[in-house]
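K.L.:
Below is the sequence, then the predicted model.
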Amino acid sequence: MEMSGEAMVAVKKPQDHPQMETSKIGVLLVNLGTPDGTDKTSMRRYLREFLSDKRVIEWPRAIWLPVLYGIVLNTRPKKSGALYDKIWNRERNESPLRTYTRAQGEKLAVTLAEYPQVVVDWGMRYGQPSIEQALERLDKAGCKRILMFPLYPQYSATTTATVNDKFFEALIKMRYMPATRTVPSYQDEAVYIDALAISIEKHYATLDFEPELLIASYHGIPQSYFKRGDPYPCHCWETTRLLRERLGWAEDKLITCFQSRFGPEEWMQPYTDKTLEKLAKDGVKSVAVFNPGFVSDCLETLEEIAGEGEEIFHKHGGVNFTHVPCLNDSDEGMQVIEQLVRRELQGWV
């Protein structure tokens, strides 16, 4: 059947279309976030984004927002800025979390260099560089498949889920949306447990005293979150149990505690600070603390534990205190990230 000239539509031949780049694969590492500076303005901007997250603070907005804008954001930025200033990486003028996350991304890119189609990038859930900015870079690099890795060993709606939220929110804005995968929590992965054990053994070898016990201090969540189904505390207990078995230690030599509580609610217990105080009062003279729920050292590990935690222990009679660094970009830490990424890339590379 013939068509009139008015009805005919010119159809471009394949050679008329611009040549598309060979599809690449992006690997996106994502951690919690960081302020851009320790000044009040930077801290307020960061805390506003963080504490406005409905996954982090589950109170009704009508109750929480007046508290956030009327009290918290007028008082906490200055205090938090002073704490960040104690641990700030002055050479790079950034927080340690940003320094370590960048290093993890750079080292992962080197270990995956055998795959020229893989592009590694990194971003933050709160602050800069944002997840959206990282996705834009990967898109410009021609990545049509993306593996996103929330850098949290234990799953929580307050961490892993909100990173996933922001990741998919950013994808919604893309015209050509890539195929995606996300790395699941890895609280019981052998490579992770081994890395923790090795890091502890290496650190203990540098000490001139023998810790009587080791506290595994995880970031806490309100008990109400756990009661509503958040599996995070169970994941924490599982990590501690497996690590205890890996080290061959008795139950009282490696214990689980929770830190960083905020607000009037009851949080998961026992609390790390209260435990350090009680241990010292009970006559324990030497302790070690580490943070298996944190992939990289940050404010909560360097200031709250290595700083405040040591002060609490000494104040109440303790003598020897040591903080075991996070895995950071150590060989053991990078082995965890690399092995999980390689596993999740199967079928794509």
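P.N.:
Arrived safely.

K.L.:
all contacts plus neighbour counts: C-alpha atoms, from now on.
P.N.:
Noted.

K.L.:
sec struct for Cys257, please.
P.N.:
In terms of secondary structure, Cys257 is strand; the call rests on DSSP: H, G, I helix; E, B strand; the rest coil.

K.L.:
next one: Pro211
P.N.:
Using three-state DSSP, the structure places Pro211 in coil.

K.L.:
Check whether it really touches Ala288, as I assumed.
P.N.:
Yes: Pro211 lies in contact with Ala288 (C-alpha atoms under 8 Å); the separation is 5.9 Å.

K.L.:
any common contacting residues for these two?
P.N.:
Listed contacts common to Pro211 and Ala288 are Phe321; contacts here mean C-alpha atoms under 8 Å, 6 or more residues apart in numbering.

K.L.:
mind checking how far stretch 241-253 is from the chain centre?
P.N.:
In terms of C-alpha atoms, centre = their mean, to the nearest Å, the centre of stretch 241-253 is set 24 Å apart from its chain centre.

K.L.:
neighbouring contacts of stretch 219-227?
P.N.:
Stretch 219-227 has contacts (C-alpha under 8 Å, 6+ apart) with 232-233, 258-261, 265-268, 293.

K.L.:
Flag every buried residue along it.
P.N.:
By neighbour count on 16 or more other C-alpha atoms under 10 Å, the buried set for stretch 219-227 is 219-222, 225-226.

K.L.:
Val295 and Glu310, how far apart?
P.N.:
The gap separating Val295 from Glu310 is 21 Å, by C-alpha to C-alpha, to the nearest Å.

K.L.:
So for these two, which sits in the more crowded spot?
P.N.:
The neighbour count for Val295 versus Glu310, taken as other C-alpha atoms under 10 Å, is higher for Glu310 (24 against 21).

K.L.:
Where do the helices of the stretch 101-250 of the chain begin and end?
P.N.:
Assigned by DSSP state H, counting those that start in this stretch, the stretch 101-250 of the chain shows helices spanning 131-140, 162-172, 190-204, 223-227, 232-247.

K.L.:
what helices or strands is the first one leaning on?
P.N.:
In terms of contacts (3 or more C-alpha pairs under 8 Å, 6 or more residues apart in numbering; DSSP states H and E), helix 131-140 is packed against strand 24-34, strand 118-127, helix 162-172.

K.L.:
swap in the longest one?
P.N.:
Under the contact definition 3+ C-alpha pairs under 8 Å, 6+ apart, helix 232-247 sits against helix 190-204, strand 254-259.

K.L.:
Please compare the first structure with the one that follows:
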Amino acid sequence: MLDAKSTAARPGHAPSDHPNVTTPKIGVLVANLGTPDNYDYWSMRRYLGEFLSDRRVIDYSPWLWQPLLQLVILSKRPFTSGEAYKSIWNHAAGESPLMTITKAQTAALAVSMQDRYGDQVIVDYCMRYGNPSTRSKVRAMVEAGCRKILFFPLYPQYAGATSATANDAFFAALAQEKWQPTVRTVDPYFQHPLYIEALAQSIETAYAKLERKPDILCCSYHGVPERYLREGDPYHCQCQKTTRLLRERLGWDESQIKTTFQSKFGPEEWLKPYTVEEVARLASEDGKKSIAICAPAFSADCIETLEEINEEIRESFEHAGGEQFTYIPCLNDDPAHIRALSAVIEENLAGWLE
């Protein structure tokens, strides 16, 4: 998606055999988690192998973890994960919804940057796992003449297993460059006013379409081991603050909104309450027969929202006696979300462009 015009020419003072030099540009590289190339066994195995081998994601000793991963988990999980991906796959485009949405976000951001800066800025996207790789997109940006690159992991809240590993891949890609560009990475934007506004608008829009107002809204964030909080990861605190700021913007009291965490993996305790258990408790013990769920930690709908929330967690709620389950989609390429992301980009380009 390197759509800015690039020109290359030999510097006027250089000898005739000097290679052409491209006109300097600024690159904005947005990054998301990643997606398998397909939902067949081998595509899923490659993707899950890369994802679950990341020490930022699973920090157990490789001597213990890798035999379990390679011999047990990757023998079985690609089948179940593949079926889950198949149920939400964008068959028309031959790609996952996350890929489709990330492309749409990037295209919208490119238009926004074009309107603001003309041809000075190139916008593209990469994935931490799978394709297109961070390495390939850094290389393409350098070849297109980007002497400065702003790297933007699309995670509102910082976590070592998301933002940090995305940055790791970016820095590793830079290590392969002969002439490294000047770079910046974007801070988490969990409390940015336009991000909170976009979240609030999405909830107000969804509620306005319902005949019955939900008894409670669960803000379901992707979970991490509870141990990470004790080790200094700020993710839990940033999730709680996002929920609080959202509640204040909506003008609600604390009984109308709740923070929960999903996608628990492995034997140890993760951040609680677990969404899948909490929705059942809300229905069976608290008598909440109508609930809504949003996913503020996800910038785009993906397997964790379209399959886990809208299928597994919905089933848990309904099995416990719940009657009305409303999933509020991620912000995706909604104009309010693009305005928020554009504002974050512009703030981080300060000093590089007028």
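P.N.:
Received, thanks. These numbers come from a predicted model, not from an experiment.

K.L.:
returning to what we had before: out of the contacts of stretch 219-227 of structure 1, which are buried?
P.N.:
Applying 16+ other C-alpha under 10 Å to these, the neighbour count classes 232-233, 258-261, 267-268, 293 as buried.

K.L.:
Out of those residues, which is nearest to Val120 of structure 1?
P.N.:
Of all these, Val120 of structure 1 sits closest to Gly293, with 23.0 Å by C-alpha to C-alpha.

K.L.:
Residue in structure 2 paired with that closest one?
P.N.:
Residue pairing (TM-score structural alignment): Gly293 of structure 1 is matched to Ala297 of structure 2.

K.L.:
got the contact list for its match?
P.N.:
Shown in contact with Ala297 of structure 2 (C-alpha under 8 Å, 6+ apart): 155-157, 220-222, 239.

K.L.:
among those residues, which are in strands?
P.N.:
Residues of the contacts of Ala297 of structure 2 located in strands (DSSP state E): 220-222.

K.L.:
Confirm that Leu341 of structure 2 sits in a helix.
P.N.:
Yes: Leu341 of structure 2 forms part of a helix when assessed by three-state DSSP.

K.L.:
where's it relative to Thr165 of structure 2, distance?
P.N.:
Counting by C-alpha to C-alpha, the gap from Leu341 of structure 2 to Thr165 of structure 2 is 20 Å.

K.L.:
Between those two, which has more neighbouring residues?
P.N.:
When Leu341 of structure 2 and Thr165 are compared on other C-alpha under 10 Å, the one with more neighbours turns out to be Leu341, at 24 against 19.

K.L.:
what do we get in structure 1 for that one?
P.N.:
Alignment note: Leu341 of structure 2 maps to Ile337 in structure 1; criterion TM-score structural alignment.

K.L.:
From Ala195 of structure 1, how far off is that match?
P.N.:
Distance from Ile337 of structure 1 to Ala195 of structure 1, by C-alpha to C-alpha: 11 Å.

K.L.:
ok, now Met124 of structure 1?
P.N.:
Using C-alpha to C-alpha, Met124 of structure 1 is found at 24 Å from Ala195 of structure 1.

K.L.:
cool, Phe209 of structure 1 as well?
P.N.:
Distance from Phe209 of structure 1 to Ala195 of structure 1, by C-alpha to C-alpha: 22 Å.

K.L.:
same deal with Ala306 of structure 1?
P.N.:
From Ala306 of structure 1 across to Ala195 of structure 1, the span is 20 Å (C-alpha to C-alpha).

K.L.:
who's in contact with Arg281 of structure 2?
P.N.:
Ala320.

K.L.:
That one in helix, strand or coil?
P.N.:
Applying three-state DSSP: Arg281 of structure 2 is helix.

K.L.:
Just tell me what Glu303 of structure 1 corresponds to in structure 2.
P.N.:
In structure 2, Glu303 of structure 1 lands on Glu307 (TM-score structural alignment).

K.L.:
Make TSV from the buried ones among the contacts of stretch 219-227 of structure 1 and add distance to Arg44 of structure 1 to it.
P.N.:
Formatted as TSV, those follow (distance: C-alpha to C-alpha, whole Å):
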residue	distance to Arg44 of structure 1
Tyr232	28
Pro233	30
Phe258	26
Gln259	22
Ser260	19
Arg261	19
Trp267	25
Met268	27
Gly293	26
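
K.L.:
farthest pair in these?
P.N.:
Greatest spacing in these, by C-alpha to C-alpha: Trp267 and Gly293 (16.3 Å).

K.L.:
Glu210 of structure 1: how many residues sit nearby?
P.N.:
13.

K.L.:
measure it to Pro77 of structure 1 for me?
P.N.:
39 Å.

K.L.:
Repeat that for Cys257 of structure 1.
P.N.:
With distances taken as C-alpha to C-alpha, Cys257 of structure 1 is found 27 Å from Pro77 of structure 1.

K.L.:
got it, and Ser185 of structure 1?
P.N.:
31 Å.

K.L.:
Neighbour count: those two, which is higher?
P.N.:
Between Ser185 of structure 1 and Pro77, Pro77 has the larger neighbour count (other C-alpha under 10 Å), namely 22 against 18.

K.L.:
Tell me which residue of structure 2 lines up with that one.
P.N.:
That one, Pro77 of structure 1, aligns with Pro78 by TM-score structural alignment.

K.L.:
can you confirm its match is in a helix?
P.N.:
Yes: assessed with three-state DSSP, Pro78 of structure 2 lies in a helix.

K.L.:
residue contacts, it?
P.N.:
40-42, 44-45, 48.

K.L.:
Report the buried members of the residues you listed.
P.N.:
40-42, 44-45, 48.

K.L.:
can I get these in a markdown table with secondary structure?
P.N.:
A markdown table is the format used below for the buried ones among the contacts of Pro78 of structure 2 (three-state DSSP):
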| residue | secondary structure |
| --- | --- |
| Asp40 | coil |
| Tyr41 | helix |
| Trp42 | helix |
| Met44 | helix |
| Arg45 | helix |
| Leu48 | helix |
